[in-house]
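Novice: Quick one: sequence and predicted model below, then my questions.
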Amino acid sequence: MDIGFFDAVPTVNVRIWRSDAIVLFDWLTTTDLNTVPITHPAQKQALADLLARLEETGDLMEATEDEIGAAQGEVAANMGR
């Protein structure tokens, strides 16, 4: 049996609101990670890894522009709470 990378290293499970996941996925797929301010190369890699995990969920890749807009509105409405 071949084990994957994430089966061989310590991992953390994080549950996030679907709207947050949509907003993050949309941002990560439309942002040039080379332009994101970082203080260590591992930060850029961690963002790329987050995108890869979000891609694995499958249904985020099929979010429509309307769904993305609605998710952005929901997340923004909860700012400062």
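Specialist: That came through, no problem. Residues are numbered from 1 along each chain as shown.

Novice: use CA for all of it now, contacts and neighbours both
Specialist: OK.

Novice: Give me the contact list for the host helix or strand of I22.
Specialist: Taking DSSP states H and E as the criterion, I22 maps to helix 18-30. Here helix 18-30 makes contact (CA atoms under 8 Å, 6 or more residues apart in numbering) with L47, A48, L51, L54, E55, L60, A63, I68, A71, Q72, E74, V75.

Novice: Which residues does the lengthiest helix in the chain contact?
Specialist: Across the chain, the longest stretch assigned as helix under DSSP state H is helix 41-56. Outside helix 41-56, the residues that touch it by CA under 8 Å, 6+ apart are A21, F25, L28, T29, L33, N34, V36, I38, L60, M61.

Novice: this is the comparison structure:
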Amino acid sequence: MNNDLPTVDLTIWRADAVVLFDWLQEVDLDRVPITHPAQKQALADLLSRIEETDVYMVTPEEIDAAKADVSRDMGW
């Protein structure tokens, strides 16, 4: 990552980070609908940033629990 570029701090719920990490690990980014190549790159960048946290060490059980937490009371 280029340290000269402007950044933004973003705090998300850990369960959301786990679910996103799991999905980004398994999704074929070439099949995700995009309207601009930068969208695909931004998803890859998001995965890289999540990998810099301890989320990359989650167990399958933690992933299942995070999915249950995030999907609880969705209402749609």
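Specialist: Here it is on my side, so go on. None of the values given here were measured: they were computed from a predicted structure.

Novice: Report the TM-score for the pair.
Specialist: Superposed pair, TM-score by TM-score structural alignment, normalised by the length of the second structure: 0.93. Supporting alignment: 75 aligned residues with a CA RMSD of 1.1 Å.

Novice: in the superposed pair, what's the mean gap between the longest helix of the first structure and the second structure?
Specialist: Compared with the second structure after fitting, helix 41-56 of the first structure deviates on average by 0.3 Å (mean CA distance after the TM-score superposition for the first structure).

Novice: How many neighbouring residues does the aligned residue in the second structure for E55 of the first structure have?
Specialist: Under the alignment by TM-score structural alignment, E55 of the first structure pairs with E51 in the second structure. Counted with other CA atoms under 10 Å, residues neighbouring E51 of the second structure total 13.

Novice: any idea how far E51 of the second structure lies from M74 of the second structure?
Specialist: Distance of E51 of the second structure to M74 of the second structure, computed by CA to CA, to the nearest Å: 26 Å.

Novice: Repeat that for D22 of the second structure.
Specialist: For D22 of the second structure, the distance to M74 of the second structure - CA to CA - is 19 Å.
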